[in-house]
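Peer 1: just a sequence and a predicted model for now, questions to come.
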Amino acid sequence: MEQVLLDQITALRAQLHACAEVSGREVVTKHTLLTFLREHTSLELHELAGGFYAAHREPEGTKPTVALRADYDALATPEGGAAHLCGHDGHAAALCGVALMLEGQSIGRSVFLLFQGAEETGAGAALCCELFDREKVGEIYGAHNLPGFPFGAVLTRAGTFACASRGVTIHFVGKPAHAAYPETGISPAPAVGQLLVDLPALAAPEQYRGITLCTVIGAQMGEKAFGAAAESAELWLTLRGEHDDDLARLRRSVLTRAQELAHKNHLEFSFEEQDIFPATENDVLCASRVMRVCRGTLLHDPMRWSEDFGHYLHRCRGAFFGVGAGEDHPQIHTEHYEYPDTLLEPTVEAFRALLTSE
């Protein structure tokens, strides 16, 4: 990659890093990206409900049209702000690097560069699937930086790259009572306690095709008022599965057991769900293509974290891959993490290989 182009996207990443915004509120971030593309390329720019895309069009030929995707939202911080602790600033800057390399070039295929917000909540990709209604897309690819893996290595696998997951909040409501007369009320404590005991068996691996996890995120029961017995409780869980059908089965098992315990203990029961991610299941041929043209390394096990790229793979064949950020690089979603600028060029080159190879 030419140094002048690398310098431009490095400066862009610094801009994006400085204006980090949480999912669904990426106003300045989106404006910064659009401004960069307007000033440095002649690509068509088109709005989507969950982001936008830049179009490089060529006469239809033998090579299928390819879409490349990058996310650009940041994580919320405990202080109420936002920070790029997952590297989406680097992902978006790298895709802008692809745009710079496409400028004025003929590569024998049309390309759509998809810029997406709200990945962290799982909401953005579903909105951006509008792309497939507007344009004819043959394949779609996306990448994520991977701390803990050799720097610059491209890693992928056929089948599940990243697990499906969803957040579940379970509500139990009983009857209030004075703490001196708890027998006159109905406490959610026995139901909460029993459900916590039962969760490991509900997620036991022998019942499923692949990885399943039921992680307790937290719980809240009653208030710190020593004169009143607990009346209500919430339990916060993250359910995770290597396959969509595994996650669906785990969800049914957990909610059925919670409802049984509510009935047994004369409690009202309800639940809410959020941050819903499908499994990111790579097409076999597209994953093989990544391995071949990017000189990739096989990722033996799926990533346990989730990625809403799976929504695109329900609409179009494609593959998601990782680019190693270094074996000693701080992990994503930690306070010491920052996307390494030196990873921009290997990521751009991996995307370029996918666009220019057969």
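Peer 2: Alright, I've got the coordinates. Numbering: from 1, shown residues only.
Peer 1: drop to CA atoms for contacts and neighbour counts, all remaining ones
Peer 2: Fine.
Peer 1: show residues contacting the host helix or strand of M101.
Peer 2: Assigned by DSSP states H and E, M101 belongs to helix 88-102. Here helix 88-102 makes contact (Cα atoms under 8 Å, 6 or more residues apart in numbering) with 5-6, 9-10, 12-13, 16-17, 33, 37, 40-41, 43, 56, 68-74, 113, 115, 143-145, 339-341, 344-345, 347-348, 351-352.
Peer 1: ok, 6 Å please
Peer 2: 9, 13, 16-17, 70-72, 339, 344, 348 (Cα atoms under 6 Å, 6 or more residues apart in numbering).
Peer 1: I'd like the next helix or strand past the strand or helix carrying A55.
Peer 2: Per DSSP H and E, A55 falls inside strand 51-56. As assigned by DSSP H and E, the chain's next helix or strand after strand 51-56 is strand 66-71.
Peer 1: residue nearest the centroid of this protein?
Peer 2: Compute the mean C-alpha point of the chain, and by Cα atoms, centre = their mean the closest residue is E307, 2.6 Å away.
Peer 1: give me every residue that touches that residue.
Peer 2: No residues are in contact with E307 under the rule Cα under 6 Å, 6+ apart.
Peer 1: mind checking the SS state of it?
Peer 2: coil (DSSP: H, G, I helix; E, B strand; the rest coil).
Peer 1: ok, it to H91 distance?
Peer 2: For E307, the distance to H91 equals 13 Å [Cα to Cα, to the nearest Å].
Peer 1: take a look at this one as well, against the first:
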Amino acid sequence: MAVIPQSIIQQAIGWRREFHAHPEIGLQEYQTASKIRELLLSFGLEVHSGIAGTGIVATLRNGDGPAIGLRADMDALPIAEANQFDYRSVNPGTMHACGHDGHTAILLGAAHYLSLTRRFHGTVHFIFQPAEENAGGGRLMVQDGLFSRFQMQEVYALHNWPGLPLGEVVVSSGAMMASQDNFAITLTGKGCHAAMPEKGADPLVAGAQLIMALQTLVSRRLSPLEQVAISLTQIHAGEAINVIPDTLQLSGTLRCLSNETRKTCWRLLEEYVASVPVAYGVSGAVRWEYGYPVTRNHAAQAERLRDAAEHTAGISRVDGTHPPSMAAEDFAYLLEACPGAYCWLGADGATPSASLHNACYDFNDDLIAPGIGIWASLVERSLK
């Protein structure tokens, strides 16, 4: 079992708080990337910058053997921070509300520890990824040659998880996180005076029927065993109270835990949009913004990550059967390109953590030591 020196843990906490105070939005992580590069070079690693813009890959080699990748996301969110502690964000309207500051510090701590101890045979690639939040930095890194330029047999990531107790790790085989797609529906009718509805074709009535019909897509067109969420979240129509408008705009999101179900939902939603409004003399069209695929762990790598967590100081429970989340994660792109696994690290201490993407959220620094320990254990046990 790896014993992480207190000096490295305290350094990592300091780095984490520095990153928290200076958050940067996806693909703009210039200051963050510069600090990461500076630290990695000081550890004696081989450092490659500018991957997918601001991404970094650092390589540590120690003899012959396989190669694995460890990934941390490093971008922040466009949220005005409500916290008042000393290291709160100095960048207005931007904060680390998802813990990427902590994930980055954990990976830096692991790189420092492994560069000193080198109790493994093979190669470790430390992947610092930009733009996990919405911009798909994982996809951009894959497209920019992450796996062709840096040969690795497996890739891993972790995420802090409010709602789980400190010391608990969740890593399941199969789906961990849902796919995520956004859609925008336009219903086109014929505007008219609100007192003479027979002279027009009302897109609002058609829209109301479509909203309700889409709820039956999940309950009647898919198996009850499928896990799908279709949420209509925006509706815009009209300018005057006495006018039936020409058009109505609906927007929403689709989440699935199977990529095959995801494709079925694309088809069915388009069928509903095309057919339901017809009875009201209205036409419908849908525009998709295809997002992240399902984050699906590979079985062998999930078992390897569970084993590493079970042999990490500070980890009291490893759960391999926890239900997946309907939230999305762009590590999915890396798992589509390379075998690997992703885990959640419980974040709730004596006081429960604020939720992710909340203006009062702060990463729990008590996760730093077990987080570094998981990566050290994984490397030392996988690359014996």
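Peer 2: Received it, and whenever you're ready, just let me know what you need. Keep in mind the model is a prediction, meaning the values are calculated, not measured.
Peer 1: how alike are these chains, TM-score-wise?
Peer 2: The TM-score (TM-score structural alignment, normalised by the length of the first structure) is 0.92; 355 aligned residues with a Cα RMSD of 2.1 Å.
Peer 1: in the second structure, what residues pair with stretch 15-29 of the first structure?
Peer 2: Using TM-score structural alignment, stretch 15-29 of the first structure corresponds to residues 18-32 of the second structure.
Peer 1: flag every buried residue along that stretch.
Peer 2: 18-30, 32 (16 or more other Cα atoms under 10 Å).
Peer 1: what's the neighbour count on the equivalent of T247 of the second structure over in the first structure?
Peer 2: Aligned counterpart of T247 of the second structure in the first structure: S232 (TM-score structural alignment). Neighbour count for S232 of the first structure, taken as other Cα atoms under 10 Å: 21.
Peer 1: likewise for H336 of the first structure?
Peer 2: Counted with other Cα under 10 Å, the neighbours of H336 of the first structure add up to 10.
Peer 1: counterpart of it in the second structure?
Peer 2: Looking across to the second structure (by TM-score structural alignment), H336 of the first structure lines up with C360.
Peer 1: same thing with K175 of the first structure?
Peer 2: Match for K175 of the first structure (TM-score structural alignment): K190.
Peer 1: wait, its match touches G200, no?
Peer 2: Yes. Using Cα atoms under 6 Å, K190 of the second structure is in contact with G200, at 4.8 Å.
Peer 1: neighbour count: the two, which is higher?
Peer 2: The residue with more neighbours, out of K190 of the second structure and G200, is G200; 19 against 16, by other Cα under 10 Å.
Peer 1: the first structure: which residue goes with the more buried one?
Peer 2: So G200 of the second structure corresponds to G185, using TM-score structural alignment.
Peer 1: try Y156 of the second structure
Peer 2: Superposed on the first structure with TM-score structural alignment, Y156 of the second structure falls opposite Y141.
Peer 1: pretty sure its match sits in a strand.
Peer 2: Yes. The assignment for Y141 of the first structure is a strand, going by three-state DSSP.
Peer 1: so what's the match of K175 of the first structure up against?
Peer 2: 200-201, 246.
Peer 1: if you set the cut-off to 7 Å instead, what comes out?
Peer 2: 200-202, 245-246 (Cα atoms under 7 Å, 6 or more residues apart in numbering).
Peer 1: mind putting the contacts of helix 88-102 of the first structure into a markdown table with distance to G324 of the first structure?
Peer 2: Shown next, in a markdown table, are the contacts of helix 88-102 of the first structure (distance: Cα to Cα, whole Å):
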| residue | distance to G324 of the first structure |
| --- | --- |
| I9 | 19 |
| R13 | 18 |
| L16 | 21 |
| H17 | 20 |
| A70 | 16 |
| D71 | 17 |
| Y72 | 19 |
| Y339 | 11 |
| L344 | 11 |
| V348 | 13 |
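Peer 1: how much space between the counterpart of T356 of the first structure in the second structure and E29 of the second structure?
Peer 2: Matched to the second structure by TM-score structural alignment, T356 of the first structure sits across from E380. Taking Cα to Cα as the measure, E380 of the second structure falls 31 Å from E29 of the second structure.
Peer 1: F331 of the second structure now?
Peer 2: 18 Å.
Peer 1: again with A105 of the second structure
Peer 2: Relative to E29 of the second structure, and taking Cα to Cα, A105 of the second structure is found at 15 Å.
Peer 1: in terms of secondary structure, what does the strand or helix carrying V348 of the first structure contact?
Peer 2: According to DSSP H and E, V348 of the first structure maps onto helix 344-356. Packed against helix 344-356 of the first structure by the contact rule (3 or more Cα pairs under 7 Å, 6 or more residues apart in numbering; DSSP states H and E) you find helix 88-102.
Peer 1: repeat that with 8 Å
Peer 2: Packing partners of helix 344-356 of the first structure (3 or more Cα pairs under 8 Å, 6 or more residues apart in numbering; DSSP states H and E): helix 3-18, helix 88-102, helix 284-293.
Peer 1: out of the ones you listed, which is the most enclosed?
Peer 2: Neighbour counts averaged per stretch over those are highest for helix 88-102, at a mean of 25; criterion: mean count of other Cα atoms under 10 Å.
Peer 1: residues in the second structure matched by that one, start to end?
Peer 2: When the second structure is aligned by TM-score structural alignment, the counterpart of helix 88-102 of the first structure is residues 100-114.
Peer 1: mind reading off the mean deviation between the matching stretch and the first structure?
Peer 2: Stretch 100-114 of the second structure, aligned to the first structure and superposed, deviates on average by 1.1 Å (mean Cα distance after the TM-score superposition for the first structure).
Peer 1: the match of stretch 15-29 of the first structure: end-to-end distance?
Peer 2: Start-to-end, stretch 18-32 of the second structure (Cα to Cα) is 9 Å.
Peer 1: from the middle of its chain, how far away would that stretch be?
Peer 2: Between the centre of stretch 18-32 of the second structure and the centre of its host chain there is 17 Å, according to Cα atoms, centre = their mean, to the nearest Å.
Peer 1: just stretch 82-95 of the first structure next, same as before
Peer 2: For stretch 82-95 of the first structure, the distance to the chain centre is 13 Å (Cα atoms, centre = their mean).
Peer 1: cool, stretch 134-150 of the first structure as well?
Peer 2: For stretch 134-150 of the first structure - counting by Cα atoms, centre = their mean - the centre lies 12 Å from the chain centre.
Peer 1: also stretch 73-84 of the second structure?
Peer 2: 15 Å.
Peer 1: do the same with stretch 47-59 of the second structure
Peer 2: So, by Cα atoms, centre = their mean, the centroid of stretch 47-59 of the second structure is 19 Å from its chain's centroid.
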